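Asker: can't give you the sequence, but here's the structure:
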């Protein structure tokens, strides 16, 4: 079971009790664990008394370079698993390059799924319907604004670092104004978990003066109904006018 696959394992996003039995079983069986931060993964392993594992740093700055080393260890018969610091690998975390190369090399993968911040935030939100996960938006306000301006109506979910939260809320307000509602989650499943709902201005007024933690932001952009009705009327009039002109 363990010798001919590389395992992709989801880890808790906060509360360590959210780990699955399969994840624990697999972490106990593998010999090598690829992880973003060995200190973070060590805490997880120590909590569940999982010992004698070789931890290899596998993060966004070395993930391409590590592929050949990982494959050499795999072909030597080592049992290997990939984890991220929290949640699912590849979701705004390392993992894509390894997974892509595994398919190229016909190396079998097995997924041990776990929790994910953006799914958890969406489930808690008052929104319903199809949504799009955008990951992290651009760093610069001008680039971020352009991203937002190119979005169609719908529900979107993003990750936001604490030092960019206010500027991101300002940009969302600038682009969408009263046509947007936001559900903001802080530290999901952790001790200081908190949620906010309302307009960008409402949320900024309710945030503490010092912003810390990890944030997931869901927003729903919807144009007012009267604008859509007028647009449809003009479209019908335009088609009617064009048909008459042809005749």
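Answerer: Sure, I can see it. From a predicted model like this one, the values you see are computed outputs, not experimental measurements.
Asker: all contacts plus neighbour counts: C-alpha atoms, from now on.
Answerer: Noted.
Asker: Can you show me the helices along the protein?
Answerer: Counting by DSSP state H, the chain has helices at residues 21-29, 38-47, 67-75, 96-104, 117-124, 141-149, 165-176, 200-206, 225-246.
Asker: Now the ones you listed in JSON lines, please, with extra columns for distance to residue 134 and mean neighbour count.
Answerer: As requested, the helices of the chain are exported to JSON lines (distance: least, C-alpha to C-alpha, whole Å; neighbours: other C-alpha atoms under 10 Å):
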{"stretch": "helix 21-29", "distance to residue 134": "27", "mean neighbour count": "16"}
{"stretch": "helix 38-47", "distance to residue 134": "25", "mean neighbour count": "14"}
{"stretch": "helix 67-75", "distance to residue 134": "26", "mean neighbour count": "15"}
{"stretch": "helix 96-104", "distance to residue 134": "16", "mean neighbour count": "14"}
{"stretch": "helix 117-124", "distance to residue 134": "10", "mean neighbour count": "18"}
{"stretch": "helix 141-149", "distance to residue 134": "10", "mean neighbour count": "14"}
{"stretch": "helix 165-176", "distance to residue 134": "14", "mean neighbour count": "18"}
{"stretch": "helix 200-206", "distance to residue 134": "18", "mean neighbour count": "15"}
{"stretch": "helix 225-246", "distance to residue 134": "26", "mean neighbour count": "10"}
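Asker: dropping in the other structure now:
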């Protein structure tokens, strides 16, 4: 959740509205359209000029939590806007209220509590409903804990990653999800709340020496970023009680090349026992991400030696 102005030394954002109007005011903002607006994940200064202009221009603002959005708007000097509560529990019904206002020609902005809506936050069903009603949706990019964490992780390789978000809350389901992640060769971005971070750390410890970057309180005053082997994550959290507080974004680094190669051959052997060579190679490449040509050559070698 973004910090209050007091927590940031009481900066004034009111002048930013003038800058936003000068920078973005000449652009076209069609009526009867939904504006999906990213808001800061921690530091209020991370708002974009176009987001400020649209929030000031909108006829109403739909939001995940009115109690959170109202003070956020006041911090930027945007007052008196009608707020429409639209969250995970009422999104289907709330979307129809928004659509009615859009049909009436209003500009409606949608914001979640922090970051980009519809990414582990409500908003996707609203956007889908607007699209189904042939209404225009305009996304305003901005803060995202996903890309923020990735940019600080120092990943090697091709830069590909998977966004997994929050893993299941139940222990057995969480462990099964981590077992699946063990077979994922790409980097994986996870999110977690403070009251479940130790349980997640214990589950990730099963991944051994695979690296994980922990981003805690990203962009806030007490931001902390650390990269360490998964086996050390529980000990790192336990070493300082402060490390278990705040919101978390974690990046599980790509599996080491040797591990990926071993996994690819194991999967290939299992598939070759049941399928023709070409089918086994194709499936093994799809599952492991290993190069198809290399897998095909290995499959021929295994066939020739009868392994």
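Answerer: Perfect, thanks for sending it. Because the structure is predicted, anything quoted here is derived from the model rather than measured.
Asker: Turn the helices of structure 1 into a markdown table, including distance to residue 187 of structure 1.
Answerer: Compiled in a markdown table, these are given as follows (distance: least, C-alpha to C-alpha, whole Å):
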| stretch | distance to residue 187 of structure 1 |
| --- | --- |
| helix 21-29 | 22 |
| helix 38-47 | 16 |
| helix 67-75 | 32 |
| helix 96-104 | 25 |
| helix 117-124 | 9 |
| helix 141-149 | 23 |
| helix 165-176 | 14 |
| helix 200-206 | 16 |
| helix 225-246 | 35 |
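Asker: Tell me which residue of structure 2 matches up with residue 121 of structure 1.
Answerer: Using TM-score structural alignment as the criterion, residue 121 of structure 1 maps onto residue 149 of structure 2.
Asker: I'd say that match and residue 251 touch.
Answerer: Yes. Between residue 149 of structure 2 and residue 251 there is a contact under C-alpha atoms under 8 Å: 6.7 Å.
Asker: quick one: common contacting residues for those two?
Answerer: 189, 213 (C-alpha atoms under 8 Å, 6 or more residues apart in numbering).
Asker: what's around the alignment partner in structure 1 of residue 255 of structure 2, how many residues?
Answerer: For residue 255 of structure 2, the aligned residue in structure 1 is residue 222 (criterion: TM-score structural alignment). By the criterion of other C-alpha atoms under 10 Å, residue 222 of structure 1 has 15 neighbours.
Asker: Tell me how far residue 222 of structure 1 lies from residue 127 of structure 1.
Answerer: 12 Å (C-alpha to C-alpha, to the nearest Å).
Asker: that older thread, which one, of the helices of structure 1, ends up nearest to residue 2 of structure 1?
Answerer: Using C-alpha to C-alpha as the measure, helix 21-29 is the one of those that comes nearest residue 2 of structure 1, at 7.6 Å.
Asker: still on that earlier bit, who wins for proximity to residue 182 of structure 1 among the helices of structure 1?
Answerer: Residue 182 of structure 1 lies closest, by C-alpha to C-alpha, to one member of these: helix 200-206, at 6.7 Å.
Asker: counting contacts, what elements does the closest one pack onto?
Answerer: Packing partners of helix 200-206 of structure 1 (3 or more C-alpha pairs under 8 Å, 6 or more residues apart in numbering; DSSP states H and E): helix 165-176.
Asker: and the alignment partner in structure 2 of residue 105 of structure 1, what does it touch?
Answerer: Under the alignment (TM-score structural alignment), residue 105 of structure 1 pairs with residue 133 of structure 2. Going by C-alpha under 8 Å, 6+ apart, residue 133 of structure 2 touches residue 99.
Asker: Repeat that for the one 10 residues further on.
Answerer: Residue 143 of structure 2 makes contact with 38-41, 46-47, 115-116 under the criterion C-alpha under 8 Å, 6+ apart.
Asker: ok, now with 10 Å
Answerer: Residue 143 of structure 2 makes contact with 37-43, 46-48, 114-116, 219 under the criterion C-alpha atoms under 10 Å, 6 or more residues apart in numbering.
Asker: which of these lies closest to residue 54 of structure 2?
Answerer: residue 37 (8.3 Å).
Asker: Now do whatever residue of structure 2 lines up with residue 26 of structure 1 against residue 190 of structure 2, distance only.
Answerer: Aligned counterpart of residue 26 of structure 1 in structure 2: residue 54 (TM-score structural alignment). Counting by C-alpha to C-alpha, the gap from residue 54 of structure 2 to residue 190 of structure 2 is 30 Å.
Asker: got it, and residue 97 of structure 2?
Answerer: Counting by C-alpha to C-alpha, the gap from residue 97 of structure 2 to residue 190 of structure 2 is 33 Å.
Asker: Which stretches in the stretch 151-300 of structure 2 count as strands?
Answerer: For the stretch 151-300 of structure 2, applying DSSP state E, counting those that start in this stretch gives strands covering 161-165, 187-192, 211-216, 224-229, 248-252.
Asker: Just put those in CSV and tack on distance to residue 242 of structure 2 and mean neighbour count.
Answerer: Formatted as CSV, those follow (distance: least, C-alpha to C-alpha, whole Å; neighbours: other C-alpha under 10 Å):
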stretch, distance to residue 242 of structure 2, mean neighbour count
strand 161-165, 23, 15
strand 187-192, 15, 22
strand 211-216, 10, 24
strand 224-229, 10, 16
strand 248-252, 12, 25
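Asker: wait, which of those is closest to residue 103 of structure 2?
Answerer: Nearest of the strands of the stretch 151-300 of structure 2 to residue 103 of structure 2, taken as C-alpha to C-alpha: strand 161-165 at 33.7 Å.
Asker: any common contacting residues for residue 222 and residue 127 of structure 1?
Answerer: Jointly contacting residue 222 of structure 1 and residue 127 under the rule C-alpha under 10 Å, 6+ apart are 155, 181.
Asker: Do I have it right that the match of residue 26 of structure 1 meets residue 23?
Answerer: No. Using C-alpha atoms under 10 Å, residue 54 of structure 2 is not in contact with residue 23, being 11.8 Å away.
Asker: wait, what's in contact with the closest residue to the match of residue 26 of structure 1 other than its chain neighbours?
Answerer: Excluding its sequence neighbours, the residue lying closest to residue 54 of structure 2 (C-alpha to C-alpha, 6 or more residues apart in numbering) is residue 109, at 7.3 Å. Contacts for residue 109 of structure 2 (C-alpha under 10 Å, 6+ apart) come out as 33-37, 51, 54-63, 83-84, 98, 137-140.
Asker: Among the residues you listed, name the buried ones.
Answerer: For the contacts of residue 109 of structure 2, a burial check counting by 16 or more other C-alpha atoms under 10 Å picks out 33-37, 51, 54-63, 83-84, 98, 137, 139-140.
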